[in-house]
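Undergrad: Here's my sequence, what's the structure:
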Amino acid sequence: MNIIKNIHDWLFSIMPEGVANIVEMVLIGVAYLTFFAIAGLFLVLMERRVAAWFQLRIGPNRVGYQGLLQTMADALKLVSKELTGTVKADKFLYNLAPYFVIISALMALAVMPFTQEIQAFDINIGIFFLIAISSIGVIGILLGGWASNNKFALIGAMRSGVQTISYELSIGLSLLTMILMTGSLQLSEIVTVQKSGWLIIQGHIPAVIAFMIYMIAGTAETNRAPFDMVEAESELGAGFHTEYSGMKFAYFFLAEFINMFIIAAIATTIFFGAWLSPFGITESIPWLGVFWFMGKTLILVFLMMWFRWTFPRLRVDQLLTLEWKYLLPINLVNIVIMALIVWLNLTIKF
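TA: Model (predicted):
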């Protein structure tokens, strides 16, 4: 975008190169933190609205126009609440845990290609980076559950470790299926390949299967219902964050919604062309790419919310059976089929 280039040129014209680089990085960090907060609040409101719609309720409609400021009021309430904790908790790890979850989500956001110009960190191992970073978030959950010195929190944390390790396999293999088509781990190059057609269309049936497995595994990775064994309220109180309150609880709560956005954003980038319009108009009007990217991502977020209010929670054994006996074997066969399609050059070209 011209405005971004103008800011870059202006900074380098009024200060030394080293200082300008630091200022630029700070501005980018502030922009992403602002987006993190606003997106989190919006997704919480969206969740409550979608839940009300599915359950034939009204939902929040008092604070602000049509309840638009309800999540802002909730955030102010959490900021003003007292931070409590158990006497026997490991104070250092207890306080450190929420930041693992928040920082891992922010690092994942940095490589998202909102448009061709708006991408803070475009590296040649983008997909590998995302898979690696997603593993860091679970450390915060494990630390929080263990350091709380609460049996319900510990059970929730252990479930999180088992669930994340299991379903990361399906996420990685489904993404690997699509990488076979593009021959690159760099997100910007994967988007460029899709200028001739979205990968979910180019890749025939294996691409559709990979997308379906990715969405199921991604929902489990974010601890969303029907895979919310980590914080099963009817069994564990609040699960791994039972002993958290105030802003520390808000960090965990906010990170769940941002992680849901990230899972949907990765699917948008890999399967649906990221910021590319199906009509080709983003090439002539670049700023429209942001709306296409956000629109596709929010549709997939809605799909994940739809899962929550449609399917009942699985038992732990059912959750692991689904991954190890069904999704993983299907994924392995799917990769072989995709490899054959690529080898025989059968991908659809527009």
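Undergrad: drop to CA atoms for contacts and neighbour counts, all remaining ones
TA: Will do.
Undergrad: which residues are contacting stretch 275-291?
TA: Identification of contacts with stretch 275-291 by Cα atoms under 8 Å, 6 or more residues apart in numbering yields Met1, Pro113, Phe114, Thr115, Gln116, Val191, Gln194, Lys195, Gly197, Thr269, Trp292, Phe293.
Undergrad: To clarify, my last question referred to stretch 80-88.
TA: With Cα under 8 Å, 6+ apart, stretch 80-88 has contacts from Ser148, Asn149, Glu243, Tyr244, Ser245, Gly246, Met247, Lys248.
Undergrad: wait, which of the contacts of stretch 275-291 is closest to Leu346?
TA: Gly197 (14.0 Å; Cα to Cα).
Undergrad: Please generate a structure for the following sequence too, so the two can be compared:
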Amino acid sequence: MTFPNLDSFGHDPWWLVVAKAVVVFVFLVLTVLVAILAERKVMARMQRRLGPNRVGWHGALQSLADGVKLALKEGLTPVGVDKPIYLLAPIIAVIPAVTAFAVIPFGPMVSVFGHHTPLQLTDLPVAVLFILAITSIGVYGIVLAGWSSGSTYPLLGGLRSTAQVISYEIAMGLCFAAVFLLSSTMSTSEIISSQHRHWFILLLLPSFVIYAISMVGETNRAPFDLPEAEGELVGGFHTEYSSLKFAMFMLAEYINMTTVSALATTLFLGGWMAPWPLSLLPGANSGWLPVVWFVAKVWVFMFVFIWLRTTLPRLRYDQFMNLGWKVLIPTSLAWVVVVALIRAATMHSADGTRALILAGAGVLVAVALLAGIVRAMRAPAEALAPPPAAPGVDAGFPTPPLPAARSARVPEVSNV
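TA: Coordinates of the predicted model:
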């Protein structure tokens, strides 16, 4: 098994770089097609329905048929939109979603037509921060789509998305800080090599739990799909979009799901390394076989996305904000401090001692984190009610009637 590092990149011929970029793009598009079909089939199974079963073998071509249908639909542009930004917003949402996958490792060093190359497009000394930055740009597509539509509900969806990204990217970034402390690097390929003894899910369990929750919020998926809540905002930020422009938003959402799943695999599940006890088999972590382990781990997270959508109702907005600001961020910050203290205290100790202490502390913090999550989810809706009005004051909600409305009331008619 040969672990790539930063010195392994920058030596490929141009045609190999182009081939890698094309393979990454095709992988993402095919994953989106399969994910949409799998989501509909799995949700149908969980809800005791059939799901798509007409187009192709057991509905296997349904996603492709839906894509062709969207491409052939008439693209409507409402009157009153800011047309340049309205047309640019879907592109801004898709491009960062695809670009972020450039630094995700698929496997170890392999031989391609005589060239020894890593199964990764490129790597950077700050690769994880690059992913965090580039995915943050993608939210501009949602915000600008809501603002440029010139409509109330898309604007509210865009504002919700802004608050959502600010709230949950802080907790996500603190999860990354714990990984950086333990691996002493921000390179994705070197983070995987630092997990050759212990996967970070065992040593940084609170970081994994917080990241798993934050990645659902970052991708606007249920139960955190508040920017596109159809029960409140019709369709949210993409209400005024149709045809291929709407399809690009869907493409960006599912590619973002794949990206955050791949990043979780890289940071906490050993990346492309085989799980135990398969890792004991000779050749399990060499050649092209690690690509299978990587894709399998990514699809575990994709299944969890579908499972959550089928199982949980949408959160109230106050619950969502309480969870991010009062539970995830303080816990993540405290856990980073704990990891730093343990790392400093065990600087000259054996790796096994440090791993045992981190695992024990992680379990304790994870239990406290889950207790805080349960408490935040049980916040009563009555807490949102306005304070009781003073005697003689109209207690209208959310605003009292205007003076003109009071004077226009029809007096009661006596029956005498």
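Undergrad: Counting neighbours, which of the contacts of stretch 80-88 of structure 1 comes out on top?
TA: Ser148 (26 neighbours; other Cα atoms under 10 Å).
Undergrad: That residue and Asn95 touch, don't they?
TA: No. Here Ser148 of structure 1 does not reach Asn95: they are 9.7 Å apart, not a contact under Cα atoms under 8 Å.
Undergrad: What strand or helix carries the equivalent of Ala93 of structure 2 over in structure 1?
TA: Matched to structure 1 by TM-score structural alignment, Ala93 of structure 2 sits across from Val101. Val101 of structure 1 is part of helix 91-110 when elements are defined by DSSP states H and E.
Undergrad: picking up where we left off before, burial count for the match of Ala93 of structure 2?
TA: Neighbours of Val101 of structure 1 (other Cα under 10 Å): 25.
Undergrad: how close does the nearest residue to it once chain neighbours are set aside get to Arg159 of structure 1?
TA: Closest residue in space to Val101 of structure 1, ignoring its immediate chain neighbours: Gly137 at 4.5 Å, by Cα to Cα, 6 or more residues apart in numbering. Look at Gly137 of structure 1 and Arg159 of structure 1: by Cα to Cα, to the nearest Å, they are 14 Å apart.
Undergrad: Of the contacts of stretch 275-291 of structure 1, which pair is most distant in space?
TA: Met1 and Gly197 (23.6 Å).
Undergrad: With neighbour numbers in mind, choose between these two.
TA: Gly197 (21 against 12).
Undergrad: My guess is that one contacts Ala274. True?
TA: No. With contacts counted by Cα under 8 Å, Gly197 of structure 1 stays clear of Ala274, the gap being 11.5 Å.
Undergrad: follow-up on the earlier one: ok, the match of Ala93 of structure 2 - contacts?
TA: Here Val101 of structure 1 is in contact with Ile136, Gly137, Val138, Ile139, Gly140, Ile141, Tyr251, Phe252, Ala255 (Cα under 8 Å, 6+ apart).
Undergrad: ok, the equivalent of Leu69 of structure 1 over in structure 2 - contacts?
TA: When structure 2 is aligned by TM-score structural alignment, Leu69 of structure 1 is paired with Leu61. Residues near Leu61 of structure 2 by Cα under 8 Å, 6+ apart: Val55.
Undergrad: What distance do you get for Leu61 of structure 2 to Val42 of structure 2?
TA: Taken as Cα to Cα, the span from Leu61 of structure 2 to Val42 of structure 2 is 16 Å.
Undergrad: Equivalent analysis for Phe237 of structure 2, please.
TA: Distance from Phe237 of structure 2 to Val42 of structure 2, by Cα to Cα: 27 Å.
Undergrad: ok, those two, which is more surrounded?
TA: A direct count of neighbours by other Cα under 10 Å for Phe237 of structure 2 and Val42 places Phe237 higher, at 32 against 19.
Undergrad: compared with structure 2, how much does stretch 33-45 of structure 1 deviate?
TA: Following superposition, stretch 33-45 of structure 1 is found to deviate from structure 2 by 1.2 Å on average (mean Cα distance after the TM-score superposition for structure 1).
Undergrad: buried stuff in that stretch?
TA: The neighbour-count check on stretch 33-45 of structure 1 (16 or more other Cα atoms under 10 Å) flags Phe36, Ala39, Gly40, Leu41, Phe42, Leu43, Val44, Leu45 as buried.
Undergrad: any idea what sits nearest the fourth one, other than its immediate chain neighbours?
TA: With Cα to Cα, 6+ apart as the measure, Thr71 is the residue that lies nearest to Leu41 of structure 1, at 5.7 Å, once sequence neighbours are left out.
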